[in-house]
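S.K.: any chance you can model this:
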Amino acid sequence: MRDTDPLESGRKKSPRALTLEERLLWLEMLESDEQAVKRDLPDLSRFMMATGVRIGEALAVYWEDVDFEAGTVAVNYTVIRAKGVGLIRKSTKTEAGERTLPLPNWALDMLKRRHATTSFPNGPIFPNALGGLRDPSNTRRDLRKARGGEEFAWVTSHVFRKTAATILDEAGLTPRLVADQLGHARPSMTQDVYFARKAIDKRAAEALEDVLKRPDQDEPDEDAD
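M.R.: Just a heads-up that it's a prediction; the model follows:
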């Protein structure tokens, strides 16, 4: 019994991330949706793709956590609903979850624009209508309503996290660096759960070019006719 493998319940789906074209179409769709704009979904989507944070972490970021001069954001909390209390900020799951993330310039510019026009400069960067904490569950529901028909039916808030992880992976960052970005203690989890795979990369063929090359086989003489 000890040496037997568990039965597979079905074929496990590989992580799926938004392609560049899909990212642009997603934002274009949200920007043209009056209700999505009212619920602040375009900038929230941008922020999650720029950082790879969980939706509860994104909603827990206060303006005091953003360092405009350094171009970073501190992610130390997540939003939860506590019984008998309501929405609160609590520390992230683990020590690895507490992290300071560098922001791409376009995301930093977006936050500067928001900060210049916000009515709640001491509150969350993505507040509710009264300037307080926003409910992650309700925000997930807003995203489901906004995603439209079949084209984006598969998109959830976690897809933005997988998208950021996949972009960093494709850029050549080590699994350890990507895990630090996502707040994972183990890079293996990042690789197994968050990297979209099946990419066609010519570098694989180039690396295998000499797999059957004989040791005494010389390179062709470029000067020979």
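S.K.: CA atoms for contacts and neighbours, from now on please.
M.R.: OK.
S.K.: would you map the helices across the chain?
M.R.: Secondary structure of the chain by DSSP state H: the helices cover 20-31, 34-38, 41-51, 55-60, 105-117, 136-146, 157-170, 175-182, 187-189, 202-207.
S.K.: next up, for comparison:
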Amino acid sequence: MRCSPTPTFDRGRVYRRCGCRDDHRHQLGTTCPRLATDPHHGTWVFAVDTPPVDGHRHTVRRAGFPDELQARIALRRFNEGLALCVITDPRQRTAEYLRDWLDEKELRLKPTTMARYRAYVEQDLIPALGTIPLIDLTRQHLSAYVTTQLRKGRGKVTVHRIMATLSSALSSAAHDGRLARNPAKPPILPRPASAPRRLWTEEQTARFLRFTHVTDPLYADLAELMIGTGIRKGEALALHWDDIHLPERVFFVRATLSVIDNNRLLLTTPKTRTSKAWVALSDRVVDTLEDRAAPPAFGQTTPAGGYVFHRHGRPLHPKNVLDHFHLLCDKAGVPRIALHDLRHLMTSFALAAGVPLPVISKTLRHRTLSTSANIYADLTRLAARAAVDAVAWTLDNADRSVLGRAVCRTRRPWRQHPRPHRQLPAHQQARTEEPSTPWPMWPGDHHATTS
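M.R.: Okay, the predicted model is just below:
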């Protein structure tokens, strides 16, 4: 909206009107005779002309005020906000607010995030809730919307993401004082549980790599890089030769390849601030990249500083990469997994090899250690079992160094009474070795004496 160079705070008018109709079902508006005789008939309205946009004048009318004073206060606030190019309309529709919120977020969010937000707002939220005034939006409206969407067969994950977008917008409204509270909090639809993660075994991973190295070296090298370093799919597809330093065995993650509306490729910043960092390379991955950097046959050359993974110098489309990857999985005889699961394979193999989780978290470039622990909770359970087994192994070795054997848990004297009150039959009695020293006298023993 273009602001007036000399805004006037007395712009607009206030009047009273009603919803009465004549015999032809036409609204009387301000001509109703009852307005002149009954001071409580109808409601107060303010109308104001906003600055012209693209040569078209737009008049904002808001009704429903109980008296003239409330209407004039609302008009005054509207004009004050209009001078700053801010719409402080107390009866602003949810559709208008969501579009304004998107325009504000466009300056801060990544294009891929904005494309997803705009699709949810324009295709889902505005058709269902756009006509409701923002200040009248209640939790009942949102609950009814969620129920309707689920009955139509929409997936829970999709509905949860739509409501998360709306909750973010309403949180901004509550922070700015437009709403007393966010009606979307707590979430109406809890976040659906993630599907069980299915990973390859070491044998399946080796089989896939052997097969692809023969049939499709490009995808074999891509898989080697993702498994060997744990980088994300978009980061691998955006990798340039200028970012790789093979003598130092490192490369720098500078960007990620994103797709907008499934047709436009765009290089954007990595997922988090900590994702933009150096990543170490193993000897196996270095050999893979050296083979990829070697000049191919038939006189073709790799563009200097170009994409590492490309077709005729152009980056690979993520959707085509996923489809071809699944085709290679079928041909290699291994289960289909997502490309992002190759990043999880790196974590699985590192944990199995005994690498500490903090080291793995830094390698994956997670922002916090808790992020790694939450994502790989099922894998860390195996590491936790290995940790407690290591403690038991250490204590057993200490017993062997002193006693020459591991102590059996059932033979410890402090776990059982030396003389049970009820004598068991001989075939049910546990076979225990006689101690080298007499058993101590236990309080309460019927053979014990006191001095």
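S.K.: could you look over the helices of structure 1 and pick the most buried one?
M.R.: Per residue and on average, the most neighbours among these fall to helix 55-60, with a mean of 24 (mean count of other CA atoms under 10 Å).
S.K.: mean deviation, that one versus structure 2?
M.R.: Here helix 55-60 of structure 1, set against structure 2 after superposition, deviates by a mean of 0.6 Å using mean CA distance after the TM-score superposition for structure 1.
S.K.: matching residues in structure 2 for that helix?
M.R.: Helix 55-60 of structure 1 lines up with residues 233-238 of structure 2 when matched by TM-score structural alignment.
S.K.: switch the helices of structure 1 over to JSON lines; also include distance to Val79 of structure 1.
M.R.: Below are those laid out as JSON lines (distance: least, CA to CA, whole Å):
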{"stretch": "helix 20-31", "distance to Val79 of structure 1": "24"}
{"stretch": "helix 34-38", "distance to Val79 of structure 1": "21"}
{"stretch": "helix 41-51", "distance to Val79 of structure 1": "15"}
{"stretch": "helix 55-60", "distance to Val79 of structure 1": "5"}
{"stretch": "helix 105-117", "distance to Val79 of structure 1": "20"}
{"stretch": "helix 136-146", "distance to Val79 of structure 1": "7"}
{"stretch": "helix 157-170", "distance to Val79 of structure 1": "15"}
{"stretch": "helix 175-182", "distance to Val79 of structure 1": "17"}
{"stretch": "helix 187-189", "distance to Val79 of structure 1": "23"}
{"stretch": "helix 202-207", "distance to Val79 of structure 1": "42"}
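S.K.: Ala204 of structure 1 -> structure 2?
M.R.: Per TM-score structural alignment, Ala204 of structure 1 is aligned with Val388.
S.K.: is Val45 of structure 2 in a helix, a strand, or coil?
M.R.: When classified by DSSP: H, G, I helix; E, B strand; the rest coil, Val45 of structure 2 comes out as strand.
S.K.: could I get the contacting residues of it?
M.R.: Going by CA atoms under 8 Å, 6 or more residues apart in numbering, Val45 of structure 2 touches Val14, Tyr15, Arg16, Arg17, Arg61, Arg62, Ala63, Gly64, Phe65, Ala71.
S.K.: for the most centrally placed residue in structure 2, give its distance to Tyr117 of structure 2.
M.R.: Centroid-nearest residue in structure 2: Arg161, 9.3 Å away (criterion: CA atoms, centre = their mean). Distance from Arg161 of structure 2 to Tyr117 of structure 2, counting by CA to CA, to the nearest Å: 9 Å.
S.K.: just Trp200 of structure 2 next, same as before
M.R.: 34 Å.
S.K.: Phe46 of structure 2 now?
M.R.: 33 Å.
S.K.: have a look at these two and say which one is more surrounded.
M.R.: Between Phe46 of structure 2 and Tyr117, Phe46 has the larger neighbour count (other CA atoms under 10 Å), namely 23 against 20.
S.K.: which residues sit in contact with the more buried one?
M.R.: Gly12, Arg13, Val14, Tyr15, Arg61, Arg62, Ala63, Ala71, Arg72, Leu75.
S.K.: correct me, but the second one touches Trp44?
M.R.: If I follow you right, that is Arg13 of structure 2. No: if you go by CA atoms under 8 Å, Arg13 of structure 2 and Trp44 don't touch, sitting 10.7 Å apart.
S.K.: quick one: which of these two has more around it?
M.R.: Trp44 (21 against 14).
S.K.: the more buried one reaches Tyr15, doesn't it?
M.R.: Yes: applying CA under 8 Å as the test, Trp44 of structure 2 and Tyr15 come out as touching, 5.8 Å apart.
S.K.: overlap in contacts, those two.
M.R.: Common neighbours of Trp44 of structure 2 and Tyr15 (criterion: CA under 8 Å, 6+ apart): Glu68.
S.K.: all the strands of the stretch 101-250 of structure 2, in order from the start?
M.R.: With DSSP state E, counting those that start in this stretch as the criterion, the stretch 101-250 of structure 2 has strands at 244-245, 250-252.
S.K.: turn these into JSON lines, columns for distance to Lys233 of structure 2 and mean neighbour count.
M.R.: JSON lines is the format used below for the strands of the stretch 101-250 of structure 2 (distance: least, CA to CA, whole Å; neighbours: other CA atoms under 10 Å):
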{"stretch": "strand 244-245", "distance to Lys233 of structure 2": "17", "mean neighbour count": "18"}
{"stretch": "strand 250-252", "distance to Lys233 of structure 2": "15", "mean neighbour count": "17"}
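S.K.: out of those strands, which gets nearest to Leu98 of structure 2?
M.R.: strand 250-252 (38.1 Å; CA to CA).
S.K.: so that closest one matches what in structure 1?
M.R.: By TM-score structural alignment, strand 250-252 of structure 2 lines up with residues 72-74 in structure 1.
S.K.: re the thing from before, which of the helices of structure 1 sits closest to Phe68 of structure 1?
M.R.: Using CA to CA, these put helix 105-117 closest to Phe68 of structure 1, at 7.3 Å.
S.K.: so what touches that closest one?
M.R.: Asp43, Arg46, Phe47, Ala50, Trp63, Phe68, Gly71, Pro121, Ile125.
S.K.: tell me how many other residues crowd the fifth one.
M.R.: Read it as Trp63 of structure 1. That count, for Trp63 of structure 1 with other CA under 10 Å as the rule, works out to 19.
S.K.: so it sits right up against Ser119, yeah?
M.R.: No: in this structure Trp63 of structure 1 lies outside contact range of Ser119 using CA under 8 Å: 11.8 Å.
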